[in-house]
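Trainee: Got a sequence here, can you build the structure:
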Amino acid sequence: MNIKKNGIQILLISIAVLFLFVMLILPLAVVLTKAISDGWAVYAAALSDEYTIKALSLTMQATVVAVVVNTAFGLFAAWTITKYHFKGKQLMTTLIDIPFAISPIIAGLIFSLTFGRMGWANGIEDLLNIKIIFAVPGIIMATIFVTSPFITRELIPVLNAQGTEEEEAAALMGASGFTIFRKVTFPHIKWALLYGIILCTARALGEFGAVSVISGHLRGKTNTLPLHVEILYNEYQFTAAFAVASILVIMAVLVLILRNIVEYMGKKEGIKDVS
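Mentor: Modelled structure (predicted):
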């Protein structure tokens, strides 16, 4: 029985390792090796290119804004859903999940139809003298949309598990709302919040679909790093495309390392609390 069990275990582990190697490790290795295939000078030139720097700047700008906005929204939405009873709560929860359910391409089309020249919001844009489609605001809005559920969805289970007893006790003792959040609620949700922020950051850095639809692919103006990689590849600048792609790979690896650190710290603190 144990021999059969060990055989199944080895088989399952082998399948998992083979899948990860073929689908993840091998492609990432190809990207990195192709990026430096023509030498470090060519690699450095691709990374220091004016359009690469601008694409990186726009990517970081959209990511930072999306993370800040979604952190605030995630906290407010999760708090509202878990701490209050009201009509339409289920509808709100469903609406929060919409970015998970629809294609990013559809999200880009929605923004184009809303804020484009034929959209109902175009008159407001003209009145305020702002441009959203084929401009930086559109890139940021699309990034916020596709990443909006991550933090909320990480916080809701933790807040549900926490309950309201500790907060109600603190309120009865005269603590203010901010004090209750800072001293009672936040210690319970801080690791889930950090984990949600990391997931939101990773998704924002690699967003392609929605941004591609509304960016207009204006080089040096509305191109993020993923879009810049596509343009370089379509122009048959393969080494430059892989070099720029390596930036995204490196950032993704760093985000994964940070995620593992957060998971470890959260589990470590949980073990301490139990003991």
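Trainee: use CA for all of it now, contacts and neighbours both
Mentor: Noted.
Trainee: quick one: secondary structure of the residue nearest to residue 50 when sequence neighbours are not counted?
Mentor: Spatially, and ignoring its direct neighbours in sequence, residue 50 is nearest to residue 220 (7.7 Å; C-alpha to C-alpha, 6 or more residues apart in numbering). Judged by DSSP: H, G, I helix; E, B strand; the rest coil, the three-state class of residue 220 is coil.
Trainee: Roughly how far does residue 220 sit from residue 85?
Mentor: In this view, residue 220 and residue 85 are 48 Å apart by C-alpha to C-alpha, to the nearest Å.
Trainee: neighbour count winner among the two?
Mentor: Neighbour count, other C-alpha atoms under 10 Å: between residue 220 and residue 85, residue 220 has more, with 16 against 9.
Trainee: can you give me the strands in the stretch 101-250 of the chain?
Mentor: Per DSSP state E, counting those that start in this stretch, the stretch 101-250 of the chain carries no strands over any range.
Trainee: which of the residues in the longest helix along the chain are buried?
Mentor: The longest helix of the chain (DSSP state H) is helix 238-274. Using 16 or more other C-alpha atoms under 10 Å as the test for burial, helix 238-274 gives 238-249, 252, 255, 259, 262-263, 266.
Trainee: Please generate a structure for the following sequence too, so the two can be compared:
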Amino acid sequence: MARSRTTTWVLRVVVVAYLVLLVGWPVSLVVQHTFADGLTSLRHTLSEPSVVFALQLTASVALQATLLNTVFGVGISLLLVRKEFRGKRLLSALLDLPLSVSPVVVGLALVLAYGGRGTWFGPTLEANGLQIIFATPGIVLATAFVSLPLVIREVVPVLTEIGTDEEQAARSLGAGGLQTFWRITLPAIRWAIVYGVVLTLARSLGEFGAVKIVSGNLEGRTQTATLLVEQKYQDFEQATAYATSFLLAAVSVACIIVVSFLRPETKARR
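Mentor: Okay, here's the model as predicted:
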């Protein structure tokens, strides 16, 4: 027993030390540099038009990508768990592709598909007055691609765990498919969806590689907050870079903390 407790404490110390060195310390340095002169850097950053535009664009893109992946994620999760069809395993494997492929490759692939003349869809889209690459739609597509699996991987295990007994009972009582989903399935998976949405939102806010390729990084037009951080840091405007990084990190961390506190509380009430 004594050896077991000692081993447990050693493992805890190692894990905590690893997390502090890998995550806690670097993030704390960003916070420290952001508030090195109080709120002056933060106020100055939020007064710059280019920063305000980049933050607004980032928020808009993240919300659109999250909405797309939430709707698609719930639908594909129901398909994977509730239906049997050929190629199911292949489809499940393909859904993990965004986690294994470099975002830069994703961005390049989107450019080759939608970039204009000589691409698959570029000429047709341009003929109809729709620009994908070097415009907001391309940024949304790139962001949605890299965050695609997050909702799905949260919802699928929950759907598998709850089974189909309640859904079948509802159908036997005359409920339609949509009614069964809204009254039975959705309440059962709501927290998986919420957590998947939070992870998707956090991932979308921080996307860099794919967005840099498809956006062109045009200040005041297609420059997102992460691209602005890189530019400001390279231009030796480090105070702005630190402040913008802090704002991005703060939003993501706040969302995860709120969900972490609400989720156990809701379960306890149930």
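Trainee: Can you give me the TM-score here?
Mentor: Once superposed, chain against chain, the TM-score is 0.94 (TM-score structural alignment, normalised by the length of structure 2); 269 aligned residues with a C-alpha RMSD of 1.5 Å.
Trainee: ok so, going back, would you mind measuring from the residue nearest to residue 50 of structure 1 to residue 132 of structure 1?
Mentor: In this view, residue 220 of structure 1 and residue 132 of structure 1 are 16 Å apart by C-alpha to C-alpha.
Trainee: and what of residue 163 of structure 1?
Mentor: Taking C-alpha to C-alpha, one finds residue 163 of structure 1 at 41 Å from residue 132 of structure 1.
Trainee: Could you do residue 186 of structure 1 as well?
Mentor: Residue 186 of structure 1 is 36 Å from residue 132 of structure 1, by C-alpha to C-alpha.
Trainee: Name the residue in the two with the higher neighbour count.
Mentor: Legend: neighbour count by other C-alpha under 10 Å for residue 186 of structure 1 and residue 132, higher for residue 132 (20 against 15).
Trainee: what's the burial count for the nearest residue to residue 134 of structure 1 once chain neighbours are set aside?
Mentor: Counting by C-alpha to C-alpha, 6+ apart, residue 215 is the residue found nearest to residue 134 of structure 1 once chain neighbours are left out, at 4.5 Å. Residues near residue 215 of structure 1, counting by other C-alpha under 10 Å, number 25.
Trainee: Isn't residue 215 of structure 1 up against residue 138?
Mentor: Yes. Here residue 215 of structure 1 lies in contact with residue 138, judged by C-alpha atoms under 8 Å, at a distance of 7.2 Å.
Trainee: residues near residue 118 of structure 2, how many?
Mentor: Using other C-alpha under 10 Å, residue 118 of structure 2 has 11 neighbouring residues.
Trainee: ditto for residue 22 of structure 1
Mentor: 11.
Trainee: Tell me how far it lies from residue 30 of structure 1.
Mentor: 11 Å.
Trainee: again with residue 129 of structure 1
Mentor: For residue 129 of structure 1, the distance to residue 30 of structure 1 - C-alpha to C-alpha - is 46 Å.
Trainee: Those two: which has the busier surroundings?
Mentor: residue 30 (12 against 8).
Trainee: helix or strand right after the helix or strand that one falls within?
Mentor: Here residue 30 of structure 1 sits within helix 26-35, counting by DSSP states H and E. With elements assigned by DSSP H and E, the helix or strand that comes after helix 26-35 of structure 1 is helix 40-47.
Trainee: helices and strands around that following helix, which ones?
Mentor: helix 238-274 (3 or more C-alpha pairs under 8 Å, 6 or more residues apart in numbering; DSSP states H and E).
Trainee: Run the angle between the helix it packs on and helix 26-35 for me.
Mentor: Interaxial angle, helix 238-274 of structure 1 versus helix 26-35 (axes from the mean of the first three to the mean of the last three C-alpha atoms, to 10 degrees): 130 degrees.
Trainee: Show me the helices in the stretch 101-250 of structure 2, by range?
Mentor: With DSSP state H, counting those that start in this stretch as the criterion, the stretch 101-250 of structure 2 has helices at 103-114, 122-127, 136-146, 149-162, 165-172, 177-180, 186-205, 209-215, 225-234, 238-269.
Trainee: out of these, nearest to residue 92 of structure 2?
Mentor: The minimum distance between residue 92 of structure 2 and these falls on helix 149-162, with 9.6 Å, by C-alpha to C-alpha.
Trainee: So residue 249 of structure 2 versus residue 53 of structure 2, what's the distance?
Mentor: 18 Å.
Trainee: Where is the longest helix in structure 2?
Mentor: Counting residues, the longest helix found in structure 2 (DSSP H) is helix 49-82.
Trainee: contacting residues around the following helix or strand past it?
Mentor: For helix 49-82 of structure 2, the succeeding helix or strand toward the C-terminus, using DSSP H and E, is helix 88-94. Identification of contacts with helix 88-94 of structure 2 by C-alpha atoms under 8 Å, 6 or more residues apart in numbering yields residue 80.
Trainee: Give me the buried positions along helix 88-94 of structure 2.
Mentor: residue 92.
Trainee: average distance between that helix and structure 1?
Mentor: Compared with structure 1 after the fit, helix 88-94 of structure 2 shows a mean deviation of 1.9 Å (mean C-alpha distance after the TM-score superposition for structure 1).
Trainee: Return the residues in contact with the closest residue to residue 148 of structure 1 other than its chain neighbours.
Mentor: Here the nearest residue to residue 148 of structure 1 in space, its sequence neighbours aside, is residue 70; by C-alpha to C-alpha, 6+ apart that works out to 5.4 Å. With C-alpha under 8 Å, 6+ apart as the criterion, the residues that contact residue 70 of structure 1 are 144, 147, 148, 149, 151.
Trainee: Could you identify which of those residues has the most neighbours?
Mentor: Ranking the contacts of residue 70 of structure 1 using other C-alpha under 10 Å puts residue 151 first, with 27 neighbours.
Trainee: any idea how far the residue lying closest to residue 243 of structure 2 once chain neighbours are set aside lies from residue 148 of structure 2?
Mentor: Spatially, and ignoring its direct neighbours in sequence, residue 243 of structure 2 is nearest to residue 34 (5.1 Å; C-alpha to C-alpha, 6+ apart). Using C-alpha to C-alpha, one obtains 32 Å as the distance from residue 34 of structure 2 to residue 148 of structure 2.
Trainee: for residue 38 of structure 2, same thing?
Mentor: Where residue 148 of structure 2 is concerned, residue 38 of structure 2 sits at a distance of 38 Å (C-alpha to C-alpha).
Trainee: How about residue 140 of structure 2?
Mentor: 12 Å.
Trainee: ok, residue 166 of structure 1 touching residue 186?
Mentor: No. The pair residue 166 of structure 1 / residue 186 is not scored as a contact, 12.0 Å apart, by C-alpha under 8 Å.
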